[in-house]
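Engineer: Structure, please.
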Amino acid sequence: MFWIATILSEALNIYKWILFIYILMSWLPNLANSSVGALFARVCEPFLAPFRRIIPPIGGVIDISPMIAFLALWFAQVGIFSIAAIFG
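Structural biologist: The predicted structure is shown next:
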């Protein structure tokens, strides 16, 4: 059971890196509007959309929803290992 938790945790780590790169790309309009940016958007936007609906941008400009999304991924990783420890 622990090896499954490790694989899931690593998958979440990879997704966190993809999300981080996507956020950095959003600061560079030329890169965000490229085909690579579209690929990253296709992977990241479905995950970010619920957080954006709940947490509006501060002042209409600063979007803190990615920070909450990272926190949710972290909680998921902790939960995975907690479940693996209980049933492992």
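Engineer: CA only for contacts and neighbour counts going forward, please
Structural biologist: Noted.
Engineer: count of neighbours near residue 81?
Structural biologist: Around residue 81 there are 19 other residues, counting by other C-alpha atoms under 10 Å.
Engineer: That one contacts residue 4, doesn't it?
Structural biologist: No - with contacts counted by C-alpha atoms under 8 Å, residue 81 stays clear of residue 4, the gap being 9.5 Å.
Engineer: quick one: contacts for residue 23?
Structural biologist: Contacts for residue 23 (C-alpha atoms under 8 Å, 6 or more residues apart in numbering) come out as residue 66.
Engineer: The structure of the following sequence is requested for comparison with the preceding one:
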Amino acid sequence: MYMLYEILYYAMQAYTYAIIIYILMSWFPGARESSIGNFLGSIVEPYLEPFRKIIPPIGGMIDISPIVALFVLQFAMRGLGFLFFNLL
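Structural biologist: Now for the predicted structure:
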């Protein structure tokens, strides 16, 4: 059972890193249009899309929805730990 927890935890941790890298790529011109940017976009955008619909950009330019998405993912990771170690 612990191995299943580790697999899920590390997959969610890798997804967190993918989101952070994708966010940082927006600081560099043309980075999201590269092959790595397109790959990360295809993985990360489906998760970020619902948050962008709920949370509008501040001032039309600053998008805080990825930060909220990262918080939700971190809470899910903690919830996963609670489920595996306290309930099972």
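Engineer: So which residues of structure 2 form helices?
Structural biologist: With DSSP state H, the ranges of helices along structure 2 come out as 2-25, 35-54, 65-82.
Engineer: Format those as CSV; extra columns: distance to residue 88 of structure 2.
Structural biologist: Putting the helices of structure 2 into CSV (distance: least, C-alpha to C-alpha, whole Å) gives the following:
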stretch, distance to residue 88 of structure 2
helix 2-25, 10
helix 35-54, 28
helix 65-82, 9
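Engineer: Who are the contact partners of residue 63 of structure 1?
Structural biologist: By C-alpha under 8 Å, 6+ apart, the residues touching residue 63 of structure 1 are 52, 56-57.
Engineer: Would you mind checking these for buried ones?
Structural biologist: When burial is judged by neighbour count using 16 or more other C-alpha atoms under 10 Å, the buried members of the contacts of residue 63 of structure 1 are residue 52.
Engineer: What is the nearest of the contacts of residue 63 of structure 1 to residue 39 of structure 1?
Structural biologist: Of all these, the one with the least separation from residue 39 of structure 1 (C-alpha to C-alpha) is residue 52, at 19.4 Å.
Engineer: Leaving out the residues flanking it, which one is nearest to that closest one?
Structural biologist: Taking C-alpha to C-alpha, 6 or more residues apart in numbering, and ignoring the residues beside it in sequence, residue 52 of structure 1 has residue 65 as its nearest neighbour in space, at 5.6 Å.
Engineer: aligned partner of the one you found in structure 2?
Structural biologist: Residue 65 of structure 1 maps onto residue 65 of structure 2 when the alignment is built from TM-score structural alignment.
Engineer: thinking again about what came up before, can you tell me how far the residue nearest to residue 52 of structure 1 sits from residue 34 of structure 1?
Structural biologist: 23 Å (C-alpha to C-alpha, to the nearest Å).
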